[in-house]
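Engineer: only geometry, no sequence info:
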């Protein structure tokens, strides 16, 4: 019996200019590290078969399964504001698409599967550390309820890749609603290929925005749909303290999923200017800059779609600007609604935004842990004597002053203390992928071929909102000597 993938490929049926056909490069001795069994079942795959040696060979790219049509997708992109007219999948190969148990079309892609025509002198491989980071963080984001690509499997290849030093090679099997990016549209826009832009837009509408089929102005509506999804996505990032780290246009998904977990990180102490990425020297993609950058990326998408809007340049530019103009309000509405829930407010009143901003300002000034402050506010809401949130502040008096006004505001809410605590705990996670924990996992795997910490961290992060007494230490922020100051892309 063999591993069967029920492929139903659509992207590879588009014109040849959209991709390059290329097979994964076989590896020496693939070994499965981790299979996401629930996701495999959701995709209509047999997890038992995927855990066999044959399954490991497929997940490493050594064997191509029947029905696959392997391609590397073409795209361009602005990288840190500088436009590159040709990027493309330099170390990823899309095996094909399956229809999952909910009827949703999903890409199955191998990341680290060897060179492609877009590799630009790279080896097309991935090191073990970045593969583990993406597996951990993408699955944590899924458990947090944030739209994201998923990780189906991680495999070590039995080979080394050369970065600053020799490192174990690995392949990640990534699952996405699609891998179409803002940069995919830019690839054709820079070539003035309006027919390809229209073909791509029609494909995106059919796949991600089918409610727009047959509407009077589908391309205007497409831009509006992407704007709304991106605004809401970035709001959700900020609400859990997530920093993408490399929000280039080629890392901006048209489907509205979080994609391309490179030097990503979650904040410990709240700092709006926080940057972890080693390559973001100017702080372009800092935590608080993410909404502004998302709108900048969407403006690049709008530029690509202008030829589909009509021929009167001044008129279509005005139309695009009107659509983009919805971003700030959509983002603010989602962000402020999320913040109100995080502090236990379920009605909206004048002064709420200022009250919450005062808390954030005090957190920044006092280096309060972002995740634990909000989680422990839930305890304080349930029990006025609970003072764990207060302990997060270097100057506890700063919290006391704010908490007095907060409790006055809570008194105007109809919920009981127990109801409020339950609701707050449902939106304020206790467990996030702490950077020092992720680094400890990577070091154990790379240096000792030990995956016990990896398995345990993945297990804990699968239930981020639940109290897990046996794993309480995973909620702790790093000690001073454990702090991770920089994260790395790994390419």
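Structural biologist: The structure has been received and is ready for your questions. On a predicted model such as this, the values are computed, not experimentally measured, just so you know. Residues are numbered from 1 along each chain as shown.
Engineer: C-alpha only now, for contacts and for neighbours.
Structural biologist: Noted.
Engineer: report all helices and strands that the helix or strand where residue 334 lies contacts.
Structural biologist: Here residue 334, judged by DSSP states H and E, is contained in helix 326-342. The contact analysis (3 or more C-alpha pairs under 8 Å, 6 or more residues apart in numbering; DSSP states H and E) places helix 326-342 against helix 218-239, helix 352-366, helix 417-425.
Engineer: what's the spacing between it and its chain's center?
Structural biologist: 19 Å (C-alpha atoms, centre = their mean, to the nearest Å).
Engineer: ok, now stretch 39-57?
Structural biologist: The chain centre lies 24 Å from the centre of stretch 39-57; the measure is C-alpha atoms, centre = their mean.
Engineer: what does that stretch rub up against?
Structural biologist: With contacts defined as C-alpha atoms under 8 Å, 6 or more residues apart in numbering, stretch 39-57 is touched by 2-6, 30-32, 35, 37, 63, 98-102, 106, 152, 155.
Engineer: could you do stretch 185-193 as well?
Structural biologist: Identification of contacts with stretch 185-193 by C-alpha under 8 Å, 6+ apart yields 74-77, 85-86, 194, 196-197, 200, 300-301, 304.
Engineer: try it against this one:
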């Protein structure tokens, strides 16, 4: 096997990471391998067998050019600052540069203890590994910037959590694993030289064409704010709830990372949360934009020590952070307008959308099915196309008439509008009850339901018999109210 490794992070100063070695695995067995992604990365397999792939993607055989390490970072966890976190159960194998010149991290999750494990075992149960594989691939298919899953390997070992579980290792692919918490680590240590190195490295790696205005640190802050505004707007338009938006889980590249207690919302309610550790609802669906801005303010604070004119930079940083919410709201409204078949934003669109959300919440309407149902209603004008609770709202006919009048101003046929809506409103999402069902089956040794669901979420906009099973909300007896990290 040949990996086009070029490990730029390993060439940074030693305080950025700790060398690491994947733990020994007695019986690695390949569960899943993402052939299409391997091709995109330029990984040459030369007819490698499943056993050989299992050896590589469990860390038992290091491919030439790999330099395993655990990255150092800090972070705010549920609002409380932890001055050192780091990769406690993840090991960066190295970076590959594909044929188009794009650089990607390859990281093993669940590969054993590192210097940063803080008493943890460094291992991962099969459930969280497969959850991240499934949801990250679904997010990619939905057009959301995200880390991706290259391989999942069963270790043959038992991982002790609330109950003994089969162990596994995920190979995660990312544009990088640089986080807000990476910046915070060096700011907390007062290591200005490392901060300057990190800012320069991040700009070169992720924003090489971004105009420098007026200083590197503020350039980075502006770029990250834009990427995060775009990312969170996409989350909200899909009803996605990250579940653990700590600063160490927000990337400087703007990719979604760490699919622990994540979930997709069924019934629309801004206060929806699933994470078993989010007791106060800090990371509920409706709070995600506010938390993103709060996290970015922590990034701004961490970057300020690099500035030679702190007072001027403080004012500029404030201005950048204050611009985040208006920019996010613009992107949010554009995304939801597209879900309603509206090609541009004009006055009154926000009020119309907020009114729809009010009706959805009052009728406990399924988020995803509401927008697919509106596309069907356009072509049939039958209320039966919509979720039952929404149909019963007295104000719905007036809302539909107002929306239809707004659509006529665009000069497109109902069929064309419905087709456009179905290109942005998924038919299939990783519904929580189905996710839990296929993970339970996988824990018991049956991977077939998981593979069926993976195939369905990789084609989220198609309606067909293979997708239909995974398209409907959970009945009351199957609803999932909590999701877990697996640490």
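Structural biologist: Cool, the structure landed. Quick caveat, the model's predicted, so the values are computed rather than measured.
Engineer: mind naming the longest strand for structure 2?
Structural biologist: In structure 2, assigned by DSSP state E, the strand with the most residues is strand 148-160.
Engineer: okay, that strand sits on what stretch of structure 1?
Structural biologist: Mapped onto structure 1 using TM-score structural alignment, strand 148-160 of structure 2 covers residues 150-162.
Engineer: ok, stretch 118-134 of structure 2 next?
Structural biologist: Residues 120-136 of structure 1 are where stretch 118-134 of structure 2 lands, counting by TM-score structural alignment.
Engineer: which of the residues in that stretch are buried?
Structural biologist: Judged by neighbour count (16 or more other C-alpha atoms under 10 Å), stretch 120-136 of structure 1 contains these buried residues: 123-136.
Engineer: take the residues you listed and keep only those in strands.
Structural biologist: Using DSSP E, these in strands are 126-127.
Engineer: just the helices in the stretch 151-300 of structure 2 please.
Structural biologist: 180-188, 192-206, 216-238, 288-303 (DSSP state H, counting those that start in this stretch).
Engineer: just give me the match in structure 1 for residue 70 of structure 2.
Structural biologist: That one, residue 70 of structure 2, aligns with residue 72 by TM-score structural alignment.
Engineer: could you grab the helix/strand/coil label for that match?
Structural biologist: State at residue 72 of structure 1, reduced to three classes by DSSP: H, G, I helix; E, B strand; the rest coil: strand.
Engineer: again, but for residue 481 of structure 1
Structural biologist: helix.
Engineer: trace it over to structure 2, please.
Structural biologist: That one, residue 481 of structure 1, aligns with residue 477 by TM-score structural alignment.
Engineer: residues near its match, how many?
Structural biologist: Using other C-alpha atoms under 10 Å, residue 477 of structure 2 has 7 neighbouring residues.
Engineer: residue contacts, it?
Structural biologist: With contact set as C-alpha under 8 Å, 6+ apart, residue 477 of structure 2 has no partners.
Engineer: tell me if residue 406 of structure 2 really is in a helix.
Structural biologist: Yes - according to three-state DSSP, residue 406 of structure 2 belongs to a helix.
Engineer: trace it over to structure 1, please.
Structural biologist: Under the alignment (TM-score structural alignment), residue 406 of structure 2 pairs with residue 409 in structure 1.
Engineer: go on, residue 386 of structure 2?
Structural biologist: Aligning on TM-score structural alignment places residue 386 of structure 2 opposite residue 389 in structure 1.
Engineer: and that match, how close does it get to residue 339 of structure 1?
Structural biologist: With distances taken as C-alpha to C-alpha, to the nearest Å, residue 389 of structure 1 is found 16 Å from residue 339 of structure 1.
Engineer: before we move on, what about residue 459 of structure 1?
Structural biologist: From residue 459 of structure 1 to residue 339 of structure 1 the distance is 27 Å (C-alpha to C-alpha).
Engineer: and these two? Which one has more around it.
Structural biologist: residue 339 (23 against 14).
Engineer: for residue 78 of structure 1, grab the count of nearby residues.
Structural biologist: Residue 78 of structure 1 has 20 neighbouring residues, counting by other C-alpha under 10 Å.
Engineer: tell me the secondary structure for it?
Structural biologist: For residue 78 of structure 1, the secondary-structure state derived from three-state DSSP is strand.
Engineer: that older thread, so who does the match of residue 406 of structure 2 touch?
Structural biologist: Neighbours of residue 409 of structure 1 in contact, by C-alpha under 8 Å, 6+ apart: none.
Engineer: what's the local residue count around the aligned partner of residue 179 of structure 1 in structure 2?
Structural biologist: Mapped onto structure 2 by TM-score structural alignment, residue 179 of structure 1 lines up with residue 177. Residue 177 of structure 2 has 24 neighbours, counted by other C-alpha under 10 Å.
Engineer: re the thing from before, format the buried residues of stretch 120-136 of structure 1 as a markdown table; extra columns: distance to residue 403 of structure 1.
Structural biologist: Putting the buried residues of stretch 120-136 of structure 1 into a markdown table (distance: C-alpha to C-alpha, whole Å) gives the following:
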| residue | distance to residue 403 of structure 1 |
| --- | --- |
| 123 | 55 |
| 124 | 53 |
| 125 | 51 |
| 126 | 48 |
| 127 | 47 |
| 128 | 45 |
| 129 | 42 |
| 130 | 41 |
| 131 | 42 |
| 132 | 40 |
| 133 | 37 |
| 134 | 37 |
| 135 | 38 |
| 136 | 35 |
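Engineer: list the contacts of the match of residue 179 of structure 1.
Structural biologist: Residue 177 of structure 2 makes contacts with 105, 251, as judged by C-alpha under 8 Å, 6+ apart.
Engineer: got it, and the one 3 residues further on?
Structural biologist: With contacts defined as C-alpha under 8 Å, 6+ apart, the neighbours of residue 180 of structure 2 are 75, 247-252, 295-296, 298-299.
Engineer: follow-up on the earlier one: ok, which of the helices and strands packed on helix 326-342 of structure 1 comes nearest residue 400 of structure 1?
Structural biologist: Between residue 400 of structure 1 and those, the tightest spacing by C-alpha to C-alpha is seen for helix 352-366, at 10.7 Å.
Engineer: and residue 96 of structure 1? What does it align with in structure 2?
Structural biologist: In structure 2, residue 96 of structure 1 lands on residue 94 (TM-score structural alignment).
Engineer: and after whichever strand or helix holds its match, which helix or strand comes next?
Structural biologist: Residue 94 of structure 2 belongs to strand 90-97 when elements are defined using DSSP H and E. Sequence-wise, the next helix or strand downstream of strand 90-97 of structure 2 (DSSP H and E) is strand 103-109.
Engineer: average offset between that next one and structure 1?
Structural biologist: When structure 1 is overlaid, strand 103-109 of structure 2 sits 0.2 Å from its aligned residues on average, using mean C-alpha distance after the TM-score superposition for structure 1.
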